[in-house]
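Colleague: sequence and predicted model, in that order:
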Amino acid sequence: MADIDLHSASFSDGAFIPRRHAREGDNISPPLSWSDVPGETAELLLLCEDPDAPAGTFVHWLVTGIDPACRGLDAGQAPPRGTPLANGFGERGWGGPHPPAGDRAHRYLFHLYALSEPVSLPDGASADEVHAAVEGRRLADGTLQGLYRR
């Protein structure tokens, strides 16, 4: 399986996400860019999850149906042709980091999947449902990890 090169102009892999992208800041999605998407990709799927959330993995952003020709988005921008689904806050689109105050830094995993065929997910799908849906359809993927602490 191929790897997608996924990165952000706001933070490096493994570094802290700036406050402006957090729920307590401006709650603006970070800029993302990517390359190495296979030519036979039917759609891209973007997921941002916090596996360190106290009640289990929390979905911060889930967008399906992203145009495979897209190579990134600016801060606060929705992916073209994408369908944002409800995040763990019950809102469509980006829901920035908001770990409990005083917790150690949480990891925020941005996953971009290149899929061989479209997926159908329920609104408010869990991270486990997303991971199960992409199995067998994944042509390539990329991951970017950011940290956040309050």
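Modeller: Yes, it's here. Since this is a predicted model, take the numbers as computed values, not measurements.

Colleague: contacts, neighbours, all on C-alpha from now
Modeller: Fine.

Colleague: which stretches in this structure count as helices?
Modeller: 127-134 (DSSP state H).

Colleague: where along it do the strands fall?
Modeller: For the chain, the strands defined by DSSP state E occupy 2-3, 5-7, 15-16, 32-35, 43-50, 58-66, 72-73, 83-84, 106-115, 138-148.

Colleague: second one coming, line it up with the first:
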Amino acid sequence: MAGIMLRSTAFNDHDMLPTRFSKEGGNVSPPLELPGAPRADEVHRLLVERDVASGTMVGTYSR
């Protein structure tokens, strides 16, 4: 599968997610853009979880 670009105006590349978008800070969904997404009628899923052992974020994308 080819890579995707995911953008947001809520934070910069490699920045920590602002608290207001976390469970502790209000659990607000940040605005996200998928430039070049193939078709508007397709479903896109992005799952991001924290790996407890390493503390890193792990993302899975599917469509």
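Modeller: Alright, I've got the coordinates. Quick caveat: nothing in here was measured; it's all calculated off a predicted structure.

Colleague: coming back round to it: need the strands of the first structure in a markdown table (columns: distance to Asp26 of the first structure and mean neighbour count).
Modeller: Converted to a markdown table, the strands of the first structure look like this (distance: least, C-alpha to C-alpha, whole Å; neighbours: other C-alpha atoms under 10 Å):
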| stretch | distance to Asp26 of the first structure | mean neighbour count |
| --- | --- | --- |
| strand 2-3 | 31 | 15 |
| strand 5-7 | 21 | 19 |
| strand 15-16 | 16 | 16 |
| strand 32-35 | 17 | 16 |
| strand 43-50 | 17 | 24 |
| strand 58-66 | 15 | 24 |
| strand 72-73 | 17 | 18 |
| strand 83-84 | 19 | 19 |
| strand 106-115 | 17 | 23 |
| strand 138-148 | 14 | 21 |
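
Colleague: adding distance to Glu24 of the first structure, write the ones you listed out as JSON lines.
Modeller: Listed next are the strands of the first structure as JSON lines, based on distance: least, C-alpha to C-alpha, whole Å:
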{"stretch": "strand 2-3", "distance to Glu24 of the first structure": "33"}
{"stretch": "strand 5-7", "distance to Glu24 of the first structure": "23"}
{"stretch": "strand 15-16", "distance to Glu24 of the first structure": "15"}
{"stretch": "strand 32-35", "distance to Glu24 of the first structure": "20"}
{"stretch": "strand 43-50", "distance to Glu24 of the first structure": "16"}
{"stretch": "strand 58-66", "distance to Glu24 of the first structure": "14"}
{"stretch": "strand 72-73", "distance to Glu24 of the first structure": "22"}
{"stretch": "strand 83-84", "distance to Glu24 of the first structure": "21"}
{"stretch": "strand 106-115", "distance to Glu24 of the first structure": "15"}
{"stretch": "strand 138-148", "distance to Glu24 of the first structure": "11"}
